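Peer 1: Sharing a model prediction with you, sequence too.
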Amino acid sequence: MGWDFHSDFDHLSNQGTNHMRTTGMKRALLGAAIAAFAFNASAAHAATATSTATAKILRQITLTNTSDLQFATIISGATASTVSVSTAGAVSCGAGLTCTGTTTAANFDVEGTEGAVVVVGGDANVTLNGSLGGTMSSSLTYSDTTITLGASGGSFQVGGTLNVGANQTAGDYSGTFNVTANYQ
């Protein structure tokens, strides 16, 4: 039996390795515990909230012209004057002019979502060009700026004041104007 240096040395070597493994393991466990505590501390102070997503769907607006703005038949005079058609269709013929025939305000029907408010408007003026030359301008008047749609929609009218020149060139005059309708 004698001395076995290898086995004692191996024993000391293994003991040092085991000691280093144990110390390293303790440090790793301590680090993991600190990290877990820090994570749990943050989670303990976290807050949550909820929200609701909503949407409102409106029917697409349709806008239909059901009658045009007609200033009637006008016999011009030696001086410039005006012809006005109210949004109700009533005509006012200026001095020096003679107005005959049918007058109407333009009428537009609006369809969309019942109960919704619609903003209406459009061009402020229109230029009328004559078939034999010549032009006239008209300012436009809208019966409403907003309408609330009922079960069958709604409508608005457009009247205007036509500027007729002195001895205005004869002919059939026409011009187009745009109107709009948008949900408020």
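Peer 2: All right, it came through fine. No experiment lies behind these values; they were computed from the predicted model shown.
Peer 1: only C-alpha atoms for contact and neighbour calcs from this point on.
Peer 2: OK.
Peer 1: Grab the nearest non-local neighbour of residue 100.
Peer 2: Leaving aside its chain neighbours, residue 100 sits nearest to residue 73 (5.2 Å; criterion: CA to CA, 6 or more residues apart in numbering).
Peer 1: contacting residues for residue 117?
Peer 2: Residues near residue 117 by CA atoms under 8 Å, 6 or more residues apart in numbering: 146-149, 183-184.
Peer 1: State the distance from the residue nearest to residue 100 to residue 176.
Peer 2: 18 Å (CA to CA, to the nearest Å).
Peer 1: Number of residues surrounding the residue nearest to residue 100?
Peer 2: When neighbours are defined as other CA atoms under 10 Å, residue 73 has 13 of them.
Peer 1: Kindly report the same for residue 149.
Peer 2: Neighbours of residue 149 (other CA under 10 Å): 18.
Peer 1: now swap in residue 94 and tell me
Peer 2: 17.
Peer 1: before we move on, what about residue 33?
Peer 2: 12.
Peer 1: That one belongs to a helix, doesn't it?
Peer 2: Yes: applying DSSP: H, G, I helix; E, B strand; the rest coil, one finds residue 33 inside a helix.
Peer 1: that older thread, looking at the contacts of residue 117, which are in strands?
Peer 2: Counting by DSSP state E, those place 146-148, 183 in strands.
Peer 1: For the chain, which segments count as strands?
Peer 2: Taking DSSP E as the criterion, the chain carries its strands at 62-67, 73-75, 81-85, 91-93, 98-100, 106-111, 117-122, 125-130, 135-142, 146-148, 154-164, 173-174, 179-183.
Peer 1: what residues are up against residue 108?
Peer 2: 63-67, 155-157.
Peer 1: what about residue 151, distance to residue 110?
Peer 2: 11 Å.
Peer 1: Have a look at the two and say which one is more surrounded.
Peer 2: A count of neighbours by other CA under 10 Å puts residue 110 above the other of residue 151 and residue 110, at 24 against 10.
Peer 1: Next one for the comparison:
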Amino acid sequence: MIIALFIGFIMNTNGQHAIKVTGTASARLISALSINADKAMSFGNLLVSSTEAATVKLRPTDSLREFSSETAVSGINGSDNMSVAGIFTVQGEPNTNYKVSLPDSSIEINTTATGSNKTMTVNNFTLSFDNTNVASDLTQQLSNDGINRFTVGATLNIGASQTMGDYIGSYNIVINYE
């Protein structure tokens, strides 16, 4: 009986044989997104006729300004007083989606002029695709040629007794494929 048991362990009855399958691997290389600032945002020349605080909203759809108080601040007519929304061009893989993120907090713009109140804030950034006003963090699709343009507006906050002068500052826009 011991011999029969031993023979059973020696004889390997393997009813399976190896099966081979071939898998595939793939990759698609796409061009990186790029963005160009074509035109700087400008609130234009502003006539300050009061010591009270005011705001100026620059619309991204048409670059028109809305004043919180016409008695405190107003625009100056003339061709050298152009208010313009920031204009940006995105380039990447045609027909792919990308997301635009605008600043979610205020940025500061400053002047080197002499005075005590030399900083203003800019906030409430909005953007426009094809003259349609939209919120930040919006997904858009690149066109067939891989190019898309959008404009950015914001609100300028002029403080009480603001120092007169030229103000400048910068803000960041982030784009990513979706």
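Peer 2: Perfect, I can see it now. In this text the structure is predicted, and so the values were computed from the model without any measurement.
Peer 1: TM-score for the pair, please.
Peer 2: The TM-score (TM-score structural alignment, normalised by the length of the second structure) is 0.76; 153 aligned residues with a CA RMSD of 2.5 Å.
Peer 1: follow-up on the earlier one: return the member of the contacts of residue 117 of the first structure nearest to residue 82 of the first structure.
Peer 2: For residue 82 of the first structure, the nearest member of the contacts of residue 117 of the first structure is residue 146. The distance, counting by CA to CA, is 28.0 Å.
Peer 1: follow-up on the earlier one: can you redo the contacts of residue 117 of the first structure as JSON lines with distance to residue 88 of the first structure?
Peer 2: Listed next are the contacts of residue 117 of the first structure as JSON lines, based on distance: CA to CA, whole Å:
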{"residue": "146", "distance to residue 88 of the first structure": "17"}
{"residue": "147", "distance to residue 88 of the first structure": "16"}
{"residue": "148", "distance to residue 88 of the first structure": "19"}
{"residue": "149", "distance to residue 88 of the first structure": "20"}
{"residue": "183", "distance to residue 88 of the first structure": "24"}
{"residue": "184", "distance to residue 88 of the first structure": "25"}
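Peer 1: Which of those ranks first by neighbour count?
Peer 2: residue 147 (21 neighbours).
Peer 1: if we can go back for a sec, can you redo the strands of the first structure as JSON lines, where the extra columns are distance to residue 20 of the first structure?
Peer 2: Below are those laid out as JSON lines (distance: least, CA to CA, whole Å):
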{"stretch": "strand 62-67", "distance to residue 20 of the first structure": "84"}
{"stretch": "strand 73-75", "distance to residue 20 of the first structure": "113"}
{"stretch": "strand 81-85", "distance to residue 20 of the first structure": "104"}
{"stretch": "strand 91-93", "distance to residue 20 of the first structure": "109"}
{"stretch": "strand 98-100", "distance to residue 20 of the first structure": "115"}
{"stretch": "strand 106-111", "distance to residue 20 of the first structure": "85"}
{"stretch": "strand 117-122", "distance to residue 20 of the first structure": "81"}
{"stretch": "strand 125-130", "distance to residue 20 of the first structure": "95"}
{"stretch": "strand 135-142", "distance to residue 20 of the first structure": "93"}
{"stretch": "strand 146-148", "distance to residue 20 of the first structure": "85"}
{"stretch": "strand 154-164", "distance to residue 20 of the first structure": "89"}
{"stretch": "strand 173-174", "distance to residue 20 of the first structure": "102"}
{"stretch": "strand 179-183", "distance to residue 20 of the first structure": "78"}
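Peer 1: The ones you listed: which one's closest to residue 53 of the first structure?
Peer 2: The nearest among the strands of the first structure, by CA to CA, is strand 179-183 at 21.6 Å.
Peer 1: for stretch 152-172 of the first structure, which positions count as buried?
Peer 2: In terms of neighbour count (16 or more other CA atoms under 10 Å), stretch 152-172 of the first structure has its buried residues at 153-165, 168-169.
Peer 1: can you count the residues close to the equivalent of residue 168 of the second structure over in the first structure?
Peer 2: Residue 168 of the second structure maps onto residue 174 in the first structure, with residues paired by TM-score structural alignment. Using other CA under 10 Å, the number of residues around residue 174 of the first structure comes to 15.
Peer 1: contacting residues around residue 174 of the first structure?
Peer 2: 127-130.
Peer 1: ok, now with 6 Å
Peer 2: 128-129 (CA atoms under 6 Å, 6 or more residues apart in numbering).
Peer 1: same thing with residue 94 of the first structure?
Peer 2: Residue 94 of the first structure neighbours (CA under 6 Å, 6+ apart): 81-83.
Peer 1: Now which residue in the second structure aligns to it?
Peer 2: Match for residue 94 of the first structure (TM-score structural alignment): residue 68.
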